[in-house]
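*Asks:* Okay, predicted coordinates and the sequence, questions at the end:
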Amino acid sequence: MTSASASTPSPVQLPGTDCLIRPQVSLAEFTSYRVGGMAQWYTAPRNWDELQATFEWFSSQDLPLTLLGAGSNLLVSDRGIPGLVVGTRYLRRTHFDPETARITASAGEPIARIAWQAAKRGWRGLEWAVGIPGMVGGAVVMNAGAHNRCVAEYLVSAIVLSPDGTLETLTAQDLNYSYRTSNLQGDKRLVVEATFQLQPGFSRGEVMETTTRNLNQRKSSQPYDRPSCGSVFRNPKPQAAGWLIEQLGLKGYRIGNAEVSMRHANFILNCGNAKADDIFRLIRHVQEKVEDRWAVLLEPEVKMLGEFLA
C-alpha cells in the first residue's frame, strides 16, 4: 500500500530564497467565492528575487501556468487546477511621485488602497476604484472599472514578466483595451507593476468626499454579506445584466447553496458551503433564461478556471 506522503511530492525550495513551491494546495482560501479545489503546485513570491526564481523553476518544468491575484473575479473548479499557480498577493510596493502625480504600484497592491491614498493627497482619478476588491495586476489585465471610469483611462504603462523571464514595458495602447478586457486576458505574462497618471492640486476634502460617496453607493447597492465574485456578467447594451435578470424574477433563485442575490441580480452568492459546480450551473441557468427571453447571451465577467460539471 502506498502512503499519502509517498504519493504526494515534497515542496520545492527555490535556490537562494525562502520561497517554497508547495504541492496540492487548496485554492478556496485564495478566492473571494471561497470555493475551489487544489492547485497541483502553488507559490506566492514575496519579492522580485523570489518571483524570478519561480519563473526560472517553471521554465524547467512541463507545466501549465496560472496567475492568481486577489481571486475576486474568479471561479475555480472543484476539481482544481493542474500545473503551477503563482499568487501575487504579497508583491506589494507603492510609490507616489508628487512632482508628476504618478503612482507606481506592484501587482499585489489592492487597487482600493491606492484609491484612498490618492484621495488623501488631493489627487483625482481613482475615486471610482475605492470599492473594487481586486489588486493592481488583475485590474490592469481586466480593465477594471466602475462609475463609468476604468483603468485604461489612467494607465501610463505596465511592466510584464514573460514565462521565459523577459521583462517588457507596455502602454495602455499596447494592451488594446476594451470593456473589461485587454490583450493580457488569457496570457501567461504577469503584470509586475503598473504606473497611473492622476490629476493633482484638488482639495483633499473634496476628493475624499467623492471617494467616500462612491464607496457608500457600492455598499448600498451590492451585497457584501456573502462570498461572491462581484458582477458575474458583463453588461450588454442597452440594458444592464442585472436588470435583465431581475425582470425574469430570478432574484433569490438557488442551485445548491449558490443564489442569485436579492439585492443585486448580477451577483451570485455562496450562501454557505456552495460548490463551484453549484455556482457554475446557476450561471448557465441564468444565461439560458436571459437568452430565451431577451435573445441576449450574457457574457461572464467572472473568469472560470478548470473543468466544471454542466
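*Replies:* Cool, got the structure.
*Asks:* hey, let's count contacts and neighbours off CA atoms from now on
*Replies:* Noted.
*Asks:* quick one, strands of the stretch 151-300 of the chain?
*Replies:* 155-161, 167-171, 190-197, 254-255, 258-260, 268-270 (DSSP state E, counting those that start in this stretch).
*Asks:* winner for burial among those?
*Replies:* Of all these, strand 268-270 has the most neighbours on average by mean count of other Cα atoms under 10 Å, namely a mean of 27.
*Asks:* In terms of secondary structure, what does that one contact?
*Replies:* Contact partners of strand 268-270 among helices and strands, from 3 or more Cα pairs under 8 Å, 6 or more residues apart in numbering; DSSP states H and E: strand 258-260, helix 276-294.
*Asks:* List the contacts of the first one.
*Replies:* Under the contact criterion Cα atoms under 8 Å, 6 or more residues apart in numbering, strand 258-260 has outside partners 250-254, 266-271, 274-275, 278-279, 282.
*Asks:* Neighbour-wise, which one of those residues leads?
*Replies:* Using other Cα atoms under 10 Å as the neighbour criterion, residue 268 leads these with 30 neighbours.
*Asks:* With adjacent residues omitted, what lies nearest to that residue?
*Replies:* residue 260 (4.5 Å; Cα to Cα, 6 or more residues apart in numbering).
*Asks:* Comparison target, given below:
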Amino acid sequence: MELVQELINLKVGRVIPNVSLKEYTTYRIGGTARVLVFIDSIDSLKKLLQFLRKNQIKHKILGNGSNLIFKDGLYNGVLIRLTDLNHMEIRGTEIEVEAGYSLQKLALKAAKASLTGLEFAAGIPGTVGGAIFMNAGAYKSDMGYIVRCVTMLDENLEVKTITNKECNFHYRTSYFKEHPNCVCLSAILTLNKGMSQAILAVMEDRKTRRVLSQPLEYPSAGSVFRNPEGDYAGRLIESLGYKGKLFGGAMVSEKHANFIINKENAKASDVITLIYDIQKNVKKTYGIDLKLEQEIVE
C-alpha cells in the first residue's frame, strides 16, 4: 500500500487501489489493476506522470476502456483515467473539448446545436481523447475530418498544440498511437452548420442499423480487426465459418463476424485465444495479416 499512499500524498485526484478491470472496460473482462487514479486537472496529470516516470512505475492512460483488452491477473501498475477532464464549449461552428468528454454525448450536443460532421461518432462508446488516439470513425468519416488542432502533453511533459496535419491521421491511427508517451488533453473540432432535426434523424437511422447489424446487447469492444485494404475483416472471418464460434465465455458474434462478445463470464484469455485463432486461419487461407483495431494490454 506504500505506492497508494504516495499517490494520495501527491494530491492529483481520486486514488483507488485494487480495481477490477471488468468495471472499467466495455468487454467486462480482465483482472485487477494495482491502482487507478482519476486525474482532476492537467497540472495534476503532469505531476503524476513526472512521479511515475521518475520511479519507473508502469502506467497507462485509460479513457472509457472501449478499445482495450486487459489480460487476466494483475496489471502491476497505475491506470490514469481522464474522464474528469470533460469541459466542452461550442463557439460558432467550432467545439473546444477536453479529452475525457464522451464522444457519443458530444455528437448529440453538436446535433442539438445544429452542427453537422459528428454524426459518425454517435455509436462510438469512447472518449474524445481515445477517438483521436485511434482516429475513430464510421460511415466513411473519422476524427481526421473534423479535428482542427490538438493540445497535448509531449514526451517532455510540455503542453503543446499541433495541427491536423501534424496529428498524422490515417485509417485507425494517428500521431498519438505512434507516440504513446504523448497525451491528448483537448481538441478544437471544426464542424458545419446544418439542420438539427435532419442531423438527429441521420443519427437515429444509424442507431437502428447498428442495433440490427451489431451485437450491442452483449459486452464487447467494437470491431476487433481493422479492415484490410480492399476487403472487410468481417467477410473474411465469416467465410471461414467463425460466426457463433465459442471459446470459454467468449464468442464470435452471430450478427457481425468482426465482433467478439463476452457471451457469459468470459476471461480475457478466451477473447485473446479467439483473436489469435482467427488471425492464424485468415493468414493461412488468404495470406492476409489481420491487424488488431483493439489493444491487448500486458
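*Replies:* Happy to help now that I have it. Keep in mind that this is a model prediction, so the values were computed, not measured.
*Asks:* Give me the aligned partner of the residue nearest to residue 268 of the first structure over in the second structure.
*Replies:* Taking TM-score structural alignment, the alignment pairs residue 260 of the first structure with residue 252 from the second structure.
*Asks:* How about residue 224 of the first structure?
*Replies:* Correspondence of residue 224 of the first structure to the second structure, assessed by TM-score structural alignment: residue 216.
*Asks:* Distance check, the residue nearest to its match when sequence neighbours are not counted against residue 142 of the second structure.
*Replies:* Nearest residue to residue 216 of the second structure, sequence neighbours excluded (Cα to Cα, 6+ apart): residue 210, at 7.8 Å. For residue 210 of the second structure, the distance to residue 142 of the second structure equals 17 Å [Cα to Cα, to the nearest Å].
*Asks:* What of residue 71 of the second structure?
*Replies:* For residue 71 of the second structure relative to residue 142 of the second structure (Cα to Cα), the value is 29 Å.
*Asks:* Have a look at these two and say which one is more surrounded.
*Replies:* Between residue 71 of the second structure and residue 142, counted using other Cα under 10 Å, the more crowded position is residue 142 (24 against 20).
*Asks:* Tell me the residue in the first structure aligned with that one.
*Replies:* So, by TM-score structural alignment, residue 142 of the second structure is matched to residue 150.
*Asks:* Its match reaches residue 141, doesn't it?
*Replies:* No: at 11.5 Å, residue 150 of the first structure does not count as touching residue 141 under the criterion of Cα atoms under 8 Å.
*Asks:* ok, back up a step: so what's the closest residue to the match of residue 142 of the second structure other than its chain neighbours up against?
*Replies:* Using Cα to Cα, 6+ apart and skipping residues adjacent in sequence, the residue nearest residue 150 of the first structure is residue 144, 5.6 Å away. Residues counted as contacts of residue 144 of the first structure (Cα under 8 Å, 6+ apart) are 138, 150, 151, 180.
*Asks:* And the helices in the stretch 101-250 of the second structure?
*Replies:* 103-112, 128-134, 164-167, 175-178, 196-213, 233-239 (DSSP state H, counting those that start in this stretch).
*Asks:* so of the ones you listed, which one's packed in deepest?
*Replies:* helix 128-134 (a mean of 27).
*Asks:* average gap between that helix and the first structure?
*Replies:* For helix 128-134 of the second structure, the mean deviation from the first structure after alignment is 0.4 Å (mean Cα distance after the TM-score superposition for the first structure).
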